[in-house]
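# Provided below for reference: sequence and predicted model.
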Amino acid sequence: MAKESSFDVVSTIDMQEVDNAFQQAKKELAQRYDLKDSGAEISLDKANKTMAVSAPADFVAKQVIDVIATKLVKRGIDLGAVKWADSQAAAGQSVRQTASVVEGIEKDIASKINKDIKATKIKVKVQIEGDKLRVSAPSRDALQEVIAFLKDQDYGQPLQYVNYR
């Protein structure tokens, strides 16, 4: 009897790498000539997985976000995992912008992925297990087809394929 092969579809972010990128961005803000005395500040809450940027103007906030994004990419963090909210007016003319780091696959996105896999007519079984999906099939080739299909899709967050057995 052929043993079933499987893999998990997950969306995880290494928060230590996010913290490292954040520290590098903070250092660059303190050293960069155009941002050094601008009054821009950044903060990271690792427990809630949120970042905040406060700046004297919207233009400066966009520059700071660009610095953070550059550091995240260099550390191997997909920018699709960071969702920036709209900028909000703060005291005086300053602005504040927050971002959240998305981890785990939400139920509606998981069901959309499940529906898309079933629409391909590839002979696999998909089970939603909390914030991940388990895809199993008797054929490893079918699993490879599913991975290739999912890599071509965009679900608004990065997906990883782990526990391939």
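Now that the structure is in, tell me what you want to look at. Every value quoted in this text rests on a predicted model; they were computed, and no experiment measured them.
# only C-alpha atoms for contact and neighbour calcs from this point on.
OK.
# List the contacts of the spatially most central residue of the chain.
Taking C-alpha atoms, centre = their mean, the centroid of the chain lies closest to residue 81, which sits 1.3 Å from it. Shown in contact with residue 81 (C-alpha atoms under 8 Å, 6 or more residues apart in numbering): 13, 101-103, 157-158.
# what about versus this one:
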Amino acid sequence: MASTYSFDVVSQVDMQEVDNAVNQAIKEINQRYDFKNTKSEIEILKDEIKIVSDDEYKLQTVIEILKGKLVKRGISPKALDLGKIEKASLGTARVSAKIVNGISKEKAKEIASEIKNSKLKVQTQIMENQLRVSAKAKDDLQEVIAMLKEKDFNIPLQFTNYR
């Protein structure tokens, strides 16, 4: 039996599911009556999604449709980091949504300090784009997972490599 137990806190997004959600959203937009003869479109790039529509109201509706499709595919809407809505040519509005994949150093430090403030007997280690939490007791690790699930860090968190 191992003397210490650990798990990793990660923020990963399945890009195939994102692609499927975008395709479903495009299909719904093309079929909806209120989007007939509009310039609404969603384009997926390497690690971001470009959304364009006729005006800000329709743009917000397209974003909500996309978020709904992401949720149905098991992806948290927090995985999208929406930029600022910009005015584009011909009176259209556009926004760029960055896909959050991995935990930034700042977020990892924030999560680690939150774990440290919980006064549980665990150690944290920041590794590239994830955070490893280790302890001598499995119960402490389960308490950390429960505590992190209650908090909102504005990114989707998954817990992997539990051993």
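Looks like it came in fine. Being a predicted model, the structure only gives us computed values, none of them experimental.
# Now the TM-score, please.
Taking TM-score structural alignment, normalised by the length of the second structure as the basis, the two superposed chains have a TM-score of 0.96; 163 aligned residues with a C-alpha RMSD of 1.2 Å.
# Aligned to the residue nearest to the centre of the first structure, what sits in the second structure?
Counting by TM-score structural alignment, residue 81 of the first structure corresponds to residue 79 in the second structure.
# how about the helices in the second structure?
15-31, 56-72, 105-117, 138-150 (DSSP state H).
# got these as CSV, with mean neighbour count columns?
Below are those laid out as CSV (neighbours: other C-alpha atoms under 10 Å):
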stretch, mean neighbour count
helix 15-31, 17
helix 56-72, 18
helix 105-117, 16
helix 138-150, 15
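# These: which one's closest to residue 3 of the second structure?
helix 138-150 (10.5 Å; C-alpha to C-alpha).
# mean per-residue distance, the closest one to the first structure?
With mean C-alpha distance after the TM-score superposition for the first structure, helix 138-150 of the second structure departs from the first structure by a mean of 0.7 Å once superposed.
# how about that helix, which residues of the first structure does it hit?
Helix 138-150 of the second structure maps onto residues 140-152 of the first structure, going by TM-score structural alignment.
# Check stretch 118-127 of the second structure too.
Using TM-score structural alignment, stretch 118-127 of the second structure pairs with 120-129 in the first structure.
# for that stretch, how far is the first residue from the last?
In stretch 120-129 of the first structure, first residue to last residue: 21 Å (C-alpha to C-alpha, to the nearest Å).
# Equivalent analysis for stretch 96-113 of the first structure, please.
Start-to-end, stretch 96-113 of the first structure (C-alpha to C-alpha) is 34 Å.
# Just the ones of the contacts of residue 81 of the first structure in strands?
Judged by DSSP state E, those include residue 101 as members of strands.
# Just put the contacts of residue 81 of the first structure in CSV and tack on neighbour count and distance to residue 92 of the first structure.
Compiled in CSV, these are given as follows (neighbours: other C-alpha atoms under 10 Å; distance: C-alpha to C-alpha, whole Å):
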residue, neighbour count, distance to residue 92 of the first structure
13, 20, 35
101, 19, 28
102, 19, 31
103, 19, 34
157, 18, 35
158, 21, 37
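# what's the matching residue for residue 107 of the second structure over in the first structure?
Looks like residue 107 of the second structure aligns to residue 109 there (TM-score structural alignment).
# picking that back up, tabulate the contacts of residue 81 of the first structure (CSV), appending distance to residue 27 of the first structure.
As requested, the contacts of residue 81 of the first structure are arranged in CSV below (distance: C-alpha to C-alpha, whole Å):
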residue, distance to residue 27 of the first structure
13, 22
101, 21
102, 25
103, 26
157, 28
158, 27
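# Name the nearest of the contacts of residue 81 of the first structure relative to residue 20 of the first structure.
For the contacts of residue 81 of the first structure, the residue nearest residue 20 of the first structure by C-alpha to C-alpha is residue 13; the value is 12.7 Å.
# Tell me who's in contact with the closest residue to the closest one other than its chain neighbours.
Among residues not flanking residue 13 of the first structure along the chain, residue 103 sits closest, at 6.3 Å (C-alpha to C-alpha, 6 or more residues apart in numbering). Taking C-alpha under 8 Å, 6+ apart, we find residue 103 of the first structure in contact with 11-13, 81.
# With residue 151 of the second structure instead?
Contacts of residue 151 of the second structure by C-alpha under 8 Å, 6+ apart: none found.
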